[in-house]
Structures are given as structure tokens and as C-alpha cells.
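> this one's structure only:
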């Protein structure tokens, strides 16, 4: 048996375990890297993809992920509970952030019996990368706990929603609505329980909402018209009017601006859905949500309009 055949045999055993073990993925990546770098696969196959597909039933893309994990993350930093999805998510990060995340995940495993999933690690990575300033280990640890708490709440919400969609909805009559929005209870009995419901609520009350002013990019502004609403990101485009009193500063044309809107039932879903990483040429200028969960660190992200807060206070305050 040649060295190539021996390595292939070892890989068949390892790759069966990689879905449940980040360490096994690292070990598989080490061998795959050797075979790929020396082109040993050409002993039987024309391409590396043919080799991985035929021998292990995985695409070359997956094999390259294992190789990336091997190259980017030291084996002694990988715990028994870390999975491929966790490791590949953070493999390409800056070393200082990578070490910080791996250290916090290790502490979390030691202190908590609750297993974190790939979504939590991904969101944690995104927020750290978008933070306006670096976080201390203590601050990063608190951030991770905050993210995990919200993730657990969201998972519980989804489970309840499957059984009884209205179970988690607040009756609007129990919310202290501002006088400008008291009539809302004639149209709606419950708070929105989906993003679509939020969009409907916003559009129904747009004639009232457009009467409120807010500070956008340091300029007093107001909503003027809904240009469109669609299913893909970003969800909508709205025309806003700059409330400029000095006519010498802006022309009438300059007083208006089109901004892109993303609706989220909860503001934190903006991170969960990875919208800030979107490759779309149309960036999001504002998040409109029903409830707001402010991340305990300043991040580079769009301003947030909380509709529930607006209905209670009668004012638009961007967060």
C-alpha cells in the first residue's frame, strides 16, 4: 500500500467524524493539505475534486474548508465541543480576534452546560468585527453571553410560534399607546408576530409616521413616501425629506433623499441574517423593527427605528 493509499484510508475514517468534531476536521485538513500540495491525488484522479468526491463523497470546497482550519487554527486551541461550522467561521479572522473568540468559547464550555451553535459563533464574530473599538476579554465574554441569551429566546419563540402563532403576541390594548396612535387598536388587536406583519403595520400607519421628524445623518428629516417594498434585501426604499430651513444651503432637489430600509421583527435579526455582509450594491441605510435589542457595544451598523417605541412615545428616535 502506497503512502497515498494509506492516507486515503485514514481520511475515510476521519471524515465520517468531522461533522461532530472540529478536531477530527483539523486532522483531516492536515492530511488533505499534504495530498493537495504534493498533488498525490493524481496517482488515481485527474482533479482534487474528483478525488474527494469519489473517495469521501465530499466536494472539494468542503475539503478546502478542512485545509483552511488546519492552516489557520492551532490544534491546541480547539476544544472537544467545537465543530467545523464554528472553526471555519472564525478561521479567516484577524489573529487577535481569533484568539479572543477561541479563548471565550473555551471558557464558555468550562462554565456552561448549554451548547452554543454555529449561529451564535457567527453572530459573535460579526459583532466583534464591526465593533467601533476593540473589546477587553471581559467585555467580549459579556457580549457572548448576551448573544447566547438572545439566541435561546429566539429559538423558544420559534417553537412557540409553530404551536400557537398568537401566543407570544401582545394585545395592543395592553400597550400604552401615544394619543396619536390610539386608533390603531381599531385595525389591529395584536402586535406583529412576523416581519410581514411589521411591514403591514408600518404601511398602514405611514400617513401618521410621516408627520414625525427624526435626526438622520445629523440632519432633521421626515419620511415622505414609500417608493417600493420587495422580498429581497434590502426590503424597501423610502423617500425622506430634509427639514432644512436655510434655502441657501440646499436646493429643493437636495432636500430629498432615497434610503434603503430593512425590516426586522427584532433588531438583532439583522446580525442573525448576516445582512451587513451582503454583497448587494444597495446597502441598508436604516433598520425598522418592532422590538430592539441593543448590543452592549458600539458597532458600525445602520440606525434603528423601533416601531413599538414610536407608538408608545409618539416620537421617532433612531438608535
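That came in fine, so what should we check first? In this text the structure is predicted, and so the values were computed from the model without any measurement.
> going by C-alpha atoms from here, please, whenever you check contacts or count neighbours.
Will do.
> could you look up the SS state of residue 126?
With DSSP: H, G, I helix; E, B strand; the rest coil as the basis, the three-state label of residue 126 is helix.
> list the contacts of it.
Applying C-alpha atoms under 8 Å, 6 or more residues apart in numbering to residue 126 gives the contacts residue 271.
> just the strands in this structure please.
For the chain, the strands defined by DSSP state E cover 213-216, 219-229, 236-242, 256-266, 286-291, 304-306.
> got the buried residues for the fourth one?
For strand 256-266, the buried set under the neighbour-count rule, 16 or more other C-alpha atoms under 10 Å, comprises 256, 258-266.
> who's in contact with stretch 272-285?
Under C-alpha under 8 Å, 6+ apart, the answer for stretch 272-285 is 119, 123, 233-234, 259-262, 270, 301-303.
> scratch that, stretch 202-219
Under C-alpha under 8 Å, 6+ apart, the answer for stretch 202-219 is 180, 220-224, 242-244, 307, 314-318.
> got another, please set it beside the one above:
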């Protein structure tokens, strides 16, 4: 639904509402840089305020969704989810469940109230389980998107196995987290045995052969990126980001502080004409999910727009930032972003 009226200066009602809701709009813009789960609740709160303002003036819902999309590139589905998180999941729970993923909140809002409370109690028990303290294991590293939805399906088959928070907690730890911990330990052992040397880099569309072996560390990804940058800083390697097309132009800086780099990009319109420049904030990771394990998703007052990694292992969980895998570039010959 395209609404030219939103950009029409003569539409005094929309302009008046924009001024009235300026505080909410500013909060949403700031919150997008905070912890995704808590931010989702607070953004939902501000979106609800704006929505109620539109309703009072009898402005159609479609105009509201288009208005928010034009401001923040949120789809209608995301807007609805954020509002439901605010309405259905207490902020106190989200703050206590420090490691919960945004995708888990999406699963919780699909449940009936009684079942949702049951799962929330179980999640808090997982957060405080002795297993993680004694083994020095970071919970978030082993949380995955489908954990809650899988448990919900299992509970529908036999509620007696999952009728208390304790039973659900035990299943999450023993059947969902412990196997991943053991697999990680085994993979680490194998990596140590191989002296952490990667596999040989195969023939690729870029005809790139300066590196003999694949990177095995974040530093290796940085070195590989810098080495191939001159090959991809070209208009033919455009990528889609923020509802625009861009291409890399030059490296502004690389640093040890978060985010790792700033890359100047050229912006293009739909006809392929240059429209300006954008300084893209980038974090390098060996594997994309390390972005969460390193706690970068919770960084405040700083932003990251893209993770550049060797391997994208984010699985089914919706990424918090755009993800670009150099391995995928060398396999397919084009920059493909995941978001």
C-alpha cells in the first residue's frame, strides 16, 4: 500500500501527529541500538502510543503501518510482533531472562496466557540453573530459535511430560543445551588436533588465490577481507541493504574498539545512478553467531550495521544485523546479505 500523502506537506494531520509523537519516534530510533529483547518491548510500547494516537483521529491502520515503515523500515509483521510483546510479555520477565533471544519472545506471544506463563517460569529456571555456573557456560551461545517452538509442539503431544516449569527446564538443559555443549567440545578438540589450519581455498569466481587456506579466526577474516577488498569495491558487486542498493567504495578505518570498521559505500537509486555515500559500521567475526556470544548485540550508544564473517552459522534465528559471509562470496561470486 503506497501512501503518497505521508510525504505530502499539505497533510496537516499527519504532520501534527508526527510532532506530537516526536518523543516516541526519538526513543524508537535510540532503542534500536540496545539489547534486542528489551528494545522490542520498549519499541512496542512507543508504537502502541503512536497507534492509539492514529486511532483517536480515525486514521486507517494501513496508514499507520506505512508511516512506521517509512520511518524505520519495519514491516507490518514486525510492528505487530513488537506491539504484542509489549502487551503480553512483562518487562520484568525480559530483564530477568537476560539471555533470552528475540525470536523466543516471538514464540511466547503465540501462546495462550496460561501456557505462556508456564514457559516464562521455565525460562527463568534455566537462566538460574547451577549447570551454567559450575561449567562456566554462556547460556546465550546455546539458545536457538526453535527451542521454544519445538517444546510447544512436544507439549501438545503429551502435556504430562511438560506440565511444570521444572520439567520444561530440565528438558531444555538436558536435551537442547547439553548436546550442543558436548558437540562444541568435540569440535574444539578436533580443531586443536588439526593445529587450527583451515581447509584449502578452492577455485572461486573471483580468481582469488593469494590465501592458500581458509581463515580459522576473526583476525584471519579481517586479513582476507582487506586482501580481496580491491576486487569487490566495484559497482558490479552491489548489495541490497536498508531497502537500497550499495557497493563498497573504500575502507575508512579498522580498529580494536566496537564496531571493528567503518566502510564507505556508494548508494544507488533504482535506475543505478549514484545518489550519495554511506559510512557502514561493520563488525568482523569468524562465525556470525559469535556476534551474540561476544555480547555485541547488547552494546549501547554504539551501532553495528553489518557482520562480515567467514561462515554464517546463524541458523533459523532472525539476525539482529545484516550478515555477509566471505565464504559464500567465494562460492557464488556475489555479495549476498542475510537479514
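Arrived safely, thanks for sending. Every value quoted in this text rests on a predicted model; they were computed, and no experiment measured them.
> TM between them?
The TM-score (TM-score structural alignment, normalised by the length of the first structure) is 0.54; 212 aligned residues with a C-alpha RMSD of 4.3 Å.
> sorry, back to before: any chance of JSON lines for the strands of the first structure, columns distance to residue 5 of the first structure?
Converted to JSON lines, the strands of the first structure look like this (distance: least, C-alpha to C-alpha, whole Å):
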{"stretch": "strand 213-216", "distance to residue 5 of the first structure": "63"}
{"stretch": "strand 219-229", "distance to residue 5 of the first structure": "57"}
{"stretch": "strand 236-242", "distance to residue 5 of the first structure": "56"}
{"stretch": "strand 256-266", "distance to residue 5 of the first structure": "52"}
{"stretch": "strand 286-291", "distance to residue 5 of the first structure": "54"}
{"stretch": "strand 304-306", "distance to residue 5 of the first structure": "57"}
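> nearest to residue 157 of the first structure, out of those strands?
The closest of the strands of the first structure to residue 157 of the first structure is strand 256-266. By C-alpha to C-alpha, the value is 11.6 Å.
> which part of the second structure matches the closest one?
Matched against the second structure by TM-score structural alignment, strand 256-266 of the first structure falls on residues 277-287.
> would you map the helices across the first structure?
Under the criterion DSSP state H, helices of the first structure are mapped to 3-15, 22-37, 48-56, 60-72, 84-91, 95-111, 118-130, 137-163, 195-204, 206-209, 269-272, 307-313.
> ok, longest helix in the second structure?
The single longest helix within the second structure, with elements called by DSSP H, is helix 36-56.
> any idea what sits nearest residue 312 of the first structure, other than its immediate chain neighbours?
By the measure of C-alpha to C-alpha, 6 or more residues apart in numbering, the closest residue to residue 312 of the first structure outside its immediate chain neighbours is residue 177, 4.5 Å from it.
> residue 311 is in contact with the one you found, correct?
Yes. Taking contacts as C-alpha atoms under 8 Å, residue 177 of the first structure lies within contact range of residue 311: 5.5 Å.
> next, count neighbours for residue 270 of the second structure.
Neighbour count for residue 270 of the second structure, taken as other C-alpha atoms under 10 Å: 8.
> residue 309 of the second structure matches what in the first structure?
So, by TM-score structural alignment, residue 309 of the second structure is matched to residue 289.
> ok, that match touching residue 304?
Yes. Using C-alpha under 8 Å, residue 289 of the first structure makes contact with residue 304 at a distance of 7.3 Å.
> more neighbours: which of these two?
Each of residue 289 of the first structure and residue 304 has its neighbours counted (other C-alpha under 10 Å); residue 289 has more, 26 against 21.
> contacting residues for that one?
With contact taken as C-alpha under 8 Å, 6+ apart, residue 289 of the first structure is in contact with 198, 263-267, 304-307.
> quick revisit: now do the helix or strand following the longest helix of the second structure against helix 36-56, angle only.
Once helix 36-56 of the second structure ends, the next helix or strand along the chain (criterion: DSSP states H and E) is helix 61-72. Helix 61-72 of the second structure and helix 36-56 are oriented at 140 degrees to each other (axes from the mean of the first three to the mean of the last three C-alpha atoms, to 10 degrees).
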